[in-house]
Structures are given as C-alpha cells and as structure tokens.
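Visitor: Structure here, sequence nowhere to be found:
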C-alpha cells in the first residue's frame, strides 16, 4: 500500500506544494528508493494527471513527487495561472533538489516523467541537470516555433497571439491586472483550445475544483517562441517517449527523439492525447513502459 505525504519546498519565487507518493510509510529500517519527479499538461494542477501517474509509480516501488508549479494550485506565487516555460523548468529544478534530499529517496537515482507539455519542461531541466539519470515523456507535446505555426493556424495567427500576449503583458505591468481567457471552451474562440474536450470539461475527469480553466493571455509569447526540440541534443540521460500517431503533434516527438544525445526509445501505442491523461488502457501502457525504463536505468 502506498503512502502519500503533503509536502512543501522552496522555489525561486514562492513556496511550492506537492504530493509525495511513497511505496510504504517511512520508518526505521526503510531503504531509500529511486525518486521520480512527475508533472502534467500546460495550465494543469497536480490533481489532473500528475497525481495519478505518481501514485502508480509508487505502487511500483518509486518515491514519486507531483507538485503545483509557481502560481498554480496550492503553490504560492503571483501572478496566478501564467504558463511560463522558463519558470516551470526552474520549478522542476527545485523539485529535484527537494526529492534528492528526502530521507526516503536515494538522491543518486533520480528520474523525471512529463506528460504532454511537461515533456518540454522536464526536458529543459534534464538538458542542464545531470542529477536526472532517466527521462520518460508520455504523450509528449514537443514544439518549436515552426510546429507552433502548424498547430495554431499559421504564421499570421501566431503573430496575432503573440501581439495579444504582449499587449496583455503591458497591461499587467501597468495595472497589475491579468487578462484571462478559458483554456478550453466550445463557445469562446479566444480559448487556446476552442473546442469541446471531454477530459477538461467533464467533472468526472479533469474539471476538478482545483483547476480554474483559465489561461493568462500574456503567456502566449513565451509559449509560442519556445524551442523545446533544441533541448534534445543536450540530453544524455536515457530517454523514453510513449506516444500515439492519434495524439498531439507526433512529428515533434519523432524529431525530438532523433535529436537526443543519449540512449533513446520511442514507443508507439494506440490512443488519443487525452486518453493518456486518465484512461485505464493508455495510462497502464505508459506506466508499464516508464517502470521498465526506470527499472533498467535507476535500479
């Protein structure tokens, strides 16, 4: 039976809050186990999918930490709900530091698992953090500016989003007011995902009270100009990608995989992007693959 501890640790700008899932309650005689930092989709809180994966990894014998990024969920920090890749990568570095220092964790055997957009953030940290000995990316959203143009309706549409983001940033800096739009909406065309997505809108799935379904418009520029594929040549830790041709931007996964500097594996499986967040078949496939990967690299 796994054990979950509510934990807090320092980030660069705020106190961060997470859930540390352990294979068993800590106690005298318990041997340190490998640790894995887990994070989920853009704008997400730990309750959406990171907790699910962390708990499943704890069942396999790992200490797995899911946490809320700066300005999200239970973590501190202002402004709230701003999707900042740079800040999230920095938060992951602090999460690794916390995990490495926990008495239940063997700080020499640390891995990272990123779902969807967190694949970019985990990769950004792994490219500069040699404490990460193994990396697993599930349904990875991996983009560069060219892929963003394909995903967001072309170069002109991207320029419009960046301009809107710059205007919203200027408004925030002048007034302290953050302009938000829904992350997902079938009726609001300003939403980054302007269509019906059951996972995010269904209270039985991702529409949990902790997730406010809001996107800070000022985040567009940093998001759209991020080149996550440039991280790959700097990653030497063994890396696993679990993806589907029916999930988000498989071309990004292929290009990222091809660019990795270290040992690499790309596992193609069935499923849509959102299936990997909470559907039993895809989650089990991904966890099994991650466990096998971490078993061979962290044990």
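Guide: Perfect, I can see it now. Owing to the predicted nature of the structure, the values given are computational and were not obtained by experimental measurement.

Visitor: Could you use CA atoms for every contact and neighbour count after this?
Guide: OK.

Visitor: Stretch 193-206: end-to-end distance?
Guide: Start-to-end span of stretch 193-206 (CA to CA, to the nearest Å) is 15 Å.

Visitor: now do stretch 185-192
Guide: Its first and final residues considered, stretch 185-192 spans 8 Å by CA to CA.

Visitor: and the comparison structure, right after this:
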C-alpha cells in the first residue's frame, strides 16, 4: 500500500492527513477516519486504515482543525460542529481525488467521532456506509454520570469561570486535562485513570503530538452534543455500531439505546465481550477484532457494490 501526505481546506483552515491507497490503478472506494477527544492521526487510526486498504479500499486519516499537524486556533479546541464540517470537507476532498470512486465513500469514527459519523449518516448522502465504534451519544448524560454529583458541580464551576474569562478576554480561556490519574484531585474532562495512562503510553510510543488537554469550552460544547436528535434520519445508510461490553466511559447502555432507535434495517450491532473502552486502544488483539468487523462491513457495503 501507499501512504501520501495530503491537505485540504476546511472553512478556510488547512487540515492535514494521510491518504492510504491499495496498489491498484482502478478507482476504489474510500473511508474517512478521524479521532475522538484530543486525538491526533497517529492514535490507533492507522491500524484501521491499513486494514481497510488490505481489503481493497482507500482510507483518509486526518487531524481536525486546531489539533496535531492541522492549522487552526485556538489550539486543542474541540468543537463538534467544526469537526463534522472537517469530515464533510474530507469527503469533498476525496470526491476530487483521482483514483477514488466518489460514489462509494464511507465514514469510520471512534468515541467522540463515533457519534460524529452517526450524524454524517443522517445528514450527508455521500456517505454510503458508517462504522461507529464506542461512540459518545449524549454529552450531558455522559458527563453527568461519569463525574458524579460533586464532580459535576466542580465541572460547572470551571465552565462558568471560563465563560466569564472569555467574555473579558478570549486569550484568557481555561484549559482542562483530557484525563487524570487522580481525578478526585485534578479536574479532567474524562475522569478515568486508565485513560490517562493509556494515552500517555501511546504518546510515548506512537503519537507524540497528542496533548492531554483541551479548552474548557470544549466541555461546554460537549454538554450540548446529542446524536439522538439525528438518529431518526438514518433511513437508508448501512450502519454498524461496535460496543465494548460494560463500557462505562461512553456508556454502552446509551449506545445500545441509540442503536435500537436507528430506523434503517441495514444495521448491525457488535458487542465485543471481555473488552473495555480503553482496551480498544491498549490491546492489539482487541483492536484487530474491531478492525476485522469494520472491514467486513465496508467490504460488504462499499467494495461489493
């Protein structure tokens, strides 16, 4: 396979990524991949991209604006609407790329972007199939449950402080850790010690541009994020959801609830046993199983068309 450095404009901001291609001169389907909270392109996504290319498809992995090698300010700012726009502009880029069959485009997402691709399935008919892996479904319910009553109070105190600071001077905005090894002592967006240790290990080995930080406003925006508003519109897009058994980070009960509300009959739920949210990053064997399911789905609905 070949990997090319590519870039495209998204709302006037230069977004950069890698385009993986199979070794063929024929036009091939393509899948767009982007990451979850604070992710950069090196974080696990290349494994999935390589699996898709091995199956005969192209794969575009990119950094959202404000992250990694892409441009955009403020740095480490996660706006889900902007991120979905980046996905849409990645699709537009692929439509204009030689060697890509622009009638056979798919979208893959994990965690936060697992929710994004469900919204794409509902709002962008260019997307002919999706795989949504351990998705964030409802930001409010997710944050309320994982932080608990006292932690949620602290989170809101920080959000309101940030709003006041940004009103006076946008340059004085607050930042918050992605995760912490001591969530009782350090406020973080996702208060799970295993998240901090797993991503620290990935930063040290394969994703040096990852930062354990986002703007506080990113959490403010997350609280208004709800995939379920869009789910009733997924009428005809083949949709696979991959869930980790017992996932208490992005909450597998919310994921299955949302999956059951998808109206298209062209859907499949995969529940990975003996798997947690974070082992899908830290355990290569778990990742391989998830990649095999995703490859099968895209092969059926993109490659075999």
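Guide: Alright, I've got the coordinates. These numbers come from a predicted model, not from an experiment.

Visitor: Can you calculate the TM-score here?
Guide: The TM-score (TM-score structural alignment, normalised by the length of the first structure) is 0.91; 293 aligned residues with a CA RMSD of 2.0 Å.

Visitor: I'd like the distance between residue 26 of the first structure and residue 238 of the first structure.
Guide: Distance from residue 26 of the first structure to residue 238 of the first structure, by CA to CA: 29 Å.

Visitor: er, residue 146 of the first structure actually
Guide: Residue 146 of the first structure is 26 Å from residue 238 of the first structure, by CA to CA.

Visitor: what's the closest non-adjacent residue to residue 62 of the second structure?
Guide: Using CA to CA, 6 or more residues apart in numbering and skipping the chain neighbours, the partner closest in space to residue 62 of the second structure is residue 17 (3.8 Å).

Visitor: Most distant residue from the centre of the second structure?
Guide: Distance from the centre of the second structure peaks at residue 168, with 32.2 Å (CA atoms, centre = their mean).

Visitor: counterpart of that one in the first structure?
Guide: Superposed on the first structure with TM-score structural alignment, residue 168 of the second structure falls opposite residue 174.

Visitor: can you check residue 36 of the second structure too?
Guide: In the first structure, residue 36 of the second structure lands on residue 41 (TM-score structural alignment).

Visitor: Run a quick check on its match versus residue 117, I expect a contact.
Guide: Yes. Using CA atoms under 8 Å, residue 41 of the first structure makes contact with residue 117 at a distance of 4.9 Å.

Visitor: okay, those two: which has more neighbours?
Guide: Set residue 41 of the first structure next to residue 117 and count neighbours by other CA atoms under 10 Å: residue 117 wins out with 23 against 20.

Visitor: what do we get in the second structure for that one?
Guide: Residue 117 of the first structure maps onto residue 112 in the second structure, by TM-score structural alignment.

Visitor: ok, now how distant is its match from residue 29 of the second structure?
Guide: 24 Å.

Visitor: before we move on, back to that, which of residue 146 and residue 238 of the first structure has more neighbours?
Guide: Shown here are residue 146 of the first structure and residue 238; by other CA under 10 Å, residue 238 has more neighbours (21 against 13).

Visitor: That one pairs with which position in the second structure?
Guide: With TM-score structural alignment as the criterion, residue 238 of the first structure matches residue 238.

Visitor: quick one: contacts for the match of residue 36 of the second structure?
Guide: 115-118 (CA atoms under 8 Å, 6 or more residues apart in numbering).

Visitor: pretty sure residue 169 of the first structure is in a helix, no?
Guide: Yes. Counting by DSSP: H, G, I helix; E, B strand; the rest coil, residue 169 of the first structure is located in a helix.

Visitor: what sits against it?
Guide: By CA under 8 Å, 6+ apart, the neighbours of residue 169 of the first structure are 178, 217-218.

Visitor: which residues sit against whichever strand in the second structure runs longest?
Guide: Taking DSSP state E as the criterion, the second structure has its longest strand at strand 100-110. Here strand 100-110 of the second structure makes contact (CA under 8 Å, 6+ apart) with 27-36, 58, 91, 94-96, 114-117, 120, 126-135, 298, 302-303.

Visitor: Of the residues you listed, which count as buried by neighbour count?
Guide: 28-36, 58, 91, 94-95, 114-117, 120, 126-135, 298, 302-303 (16 or more other CA atoms under 10 Å).

Visitor: quick one, what contacts the residue positioned nearest the centre of the first structure?
Guide: Taking CA atoms, centre = their mean, the centroid of the first structure lies closest to residue 118, which sits 2.2 Å from it. Residues near residue 118 of the first structure by CA under 8 Å, 6+ apart: 39-42, 140-141.

Visitor: on that earlier part again, Validate this expectation: the match of residue 168 of the second structure resides in a helix.
Guide: Yes. Counting by three-state DSSP, residue 174 of the first structure is found in a helix.

Visitor: so how far is residue 167 of the first structure from it?
Guide: 11 Å.

Visitor: How about residue 57 of the first structure?
Guide: 42 Å.

Visitor: That'll do, ta.
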